[in-house]
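Engineer: the following comprises the amino acid sequence and a computationally predicted model.
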Amino acid sequence: MSTTSWSIAPHTVHVNEDPAGAVARAQRDGALFFEWPLRGIRNLHELGASAHELFQVPYPSPTLSGMVDYASDLEWFESPQGVLLVVDAEGARAKVVLAAASTLPPIGDRWRAQGKPFEAFLRGVVDVAAVLGELERRNAHLDEFGRTSRFQPDTHRLAVSAPAGSGTLTDPRPHPILRWSRRGA
């Protein structure tokens, strides 16, 4: 796998961690950088429309699974060196934050399959436990698919990182087990 120097933790979803260093490295090294504000989005339809606009999608795709498909390759941009996505959840509705979070593991897994780094930062998350639970659910689906697929056996969970004291931490090893521990609770 070829990873560019900008990504220190490729194929990782960071919850409530500071993206500033990753943003500077990604911009320096020519990676695609997107910032996705969720405030004011009221439902899944608006979330899909927001993602469609953010990624400048040249064709219609009104569903979140469609969003996963187009955000997984972004072929209409010139030869990306991977993707850094910062999702701003501050002041956003809980269901919108959970829906956006649910898209990140499958998107990251597809970028990993292309040999390119993908990092996502979810900042401003209020209900960290719910978001980490959703990421675990989506990661479990990736693990199951990787175990049962003849065509995609390298499919597996993305690492998930959250600051100490957020209540739940995950083991950064991507495969095969995600360990949960209660800290600071």
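Structural biologist: That came through, no problem. This is a predicted model, so every value here is computed, not measured.
Engineer: all contacts plus neighbour counts: C-alpha atoms, from now on.
Structural biologist: Will do.
Engineer: which residues touch residue 99?
Structural biologist: residue 44 (CA atoms under 8 Å, 6 or more residues apart in numbering).
Engineer: putting a second one here so we can go through both:
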Amino acid sequence: MKIEEISKQFAVHLGVESYLLDQLVIDARRHGMMVFELDLSALSNVAELCQYLETEFKYPYRTAGLDAAIDLISDLEWFGNTRGYLIVVRGASDSSNVSGVFASLLPPILDVWRKQGIPFVVALEEKGLIAFEGVTGVGASVAG
């Protein structure tokens, strides 16, 4: 899988092997996409997830809660990028509530990006498939 294959999609790609994630990051940057590399492994609760997302996505103002995360990640206008976004997710754990909560944020975010016509792609490493199982209704695919 290369960025040329997914950059016009608004999807979550599940089970992407580590070497492919690395190549996707290189390809996305080469095509002018902004890349966010998230690691959920150290997060133990929703408050930590909200703070982590605020830091990683460099929100333009302080926020609180998951609704704010959805609103801001659905926008990202402060970056001024029209070429698209690649979100690489590592450290999702099947036993972590945080992974499931993060997965639940994706459907409304993807819907907004689809309406804006700017590519927004999430690629999840192969280890976290079960945690993201419920996202399949938003155009998820399993890489192989």
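Structural biologist: On my side now, so go ahead. Worth saying up front: this structure is predicted, and the values here are computed from it rather than measured.
Engineer: after superposition, what's the TM-score here?
Structural biologist: Put the two chains on top of each other and the TM-score (TM-score structural alignment, normalised by the length of the second structure) is 0.84; 138 aligned residues with a CA RMSD of 2.2 Å.
Engineer: tell me which element the aligned residue in the first structure for residue 81 of the second structure is part of?
Structural biologist: When the first structure is aligned by TM-score structural alignment, the residue opposite residue 81 of the second structure is residue 79. Counting by DSSP states H and E, no helix or strand carries residue 79 of the first structure.
Engineer: tell me, how many residues neighbour residue 79 of the first structure?
Structural biologist: Using other CA atoms under 10 Å, residue 79 of the first structure has 12 neighbouring residues.
Engineer: residue 79 of the second structure too?
Structural biologist: Neighbour number of residue 79 of the second structure under other CA under 10 Å is 12.
Engineer: ditto for residue 28 of the first structure
Structural biologist: Neighbours around residue 28 of the first structure, by other CA under 10 Å: 11.
Engineer: please apply the same query to residue 97 of the second structure.
Structural biologist: Residues near residue 97 of the second structure, counting by other CA under 10 Å: 16.
Engineer: excluding its backbone neighbours, what's nearest the residue mapped onto it from the first structure?
Structural biologist: Following TM-score structural alignment, the counterpart assigned to residue 97 of the second structure within the first structure is residue 95. Closest residue to residue 95 of the first structure apart from its sequence neighbours, by CA to CA, 6 or more residues apart in numbering: residue 43 at 7.8 Å.
Engineer: roughly how far does the match of residue 81 of the second structure sit from residue 11 of the first structure?
Structural biologist: 18 Å (CA to CA, to the nearest Å).
Engineer: repeat for residue 35 of the first structure
Structural biologist: 17 Å.
Engineer: can you give me the helices for the first structure?
Structural biologist: For the first structure, the helices defined by DSSP state H cover 20-29, 44-54, 64-71, 94-113, 128-148.
Engineer: quick one, what contacts residue 98 of the second structure?
Structural biologist: 40, 43-46, 49.
Engineer: narrow those residues to those that are buried.
Structural biologist: Buried members of the contacts of residue 98 of the second structure, counted by 16 or more other CA atoms under 10 Å: 40, 43, 46, 49.
Engineer: related to what we said a few turns ago, so which of the helices of the first structure is nearest residue 169 of the first structure?
Structural biologist: helix 128-148 (8.5 Å; CA to CA).
Engineer: taking helix 94-113 as reference, get the angle to the closest one.
Structural biologist: Helix 128-148 of the first structure runs at 40 degrees relative to helix 94-113, counting by axes from the mean of the first three to the mean of the last three CA atoms, to 10 degrees.
Engineer: which secondary structure elements does helix 128-148 of the first structure contact?
Structural biologist: Helix 128-148 of the first structure sits against helix 94-113, strand 168-170, with contacts defined as 3 or more CA pairs under 8 Å, 6 or more residues apart in numbering; DSSP states H and E.
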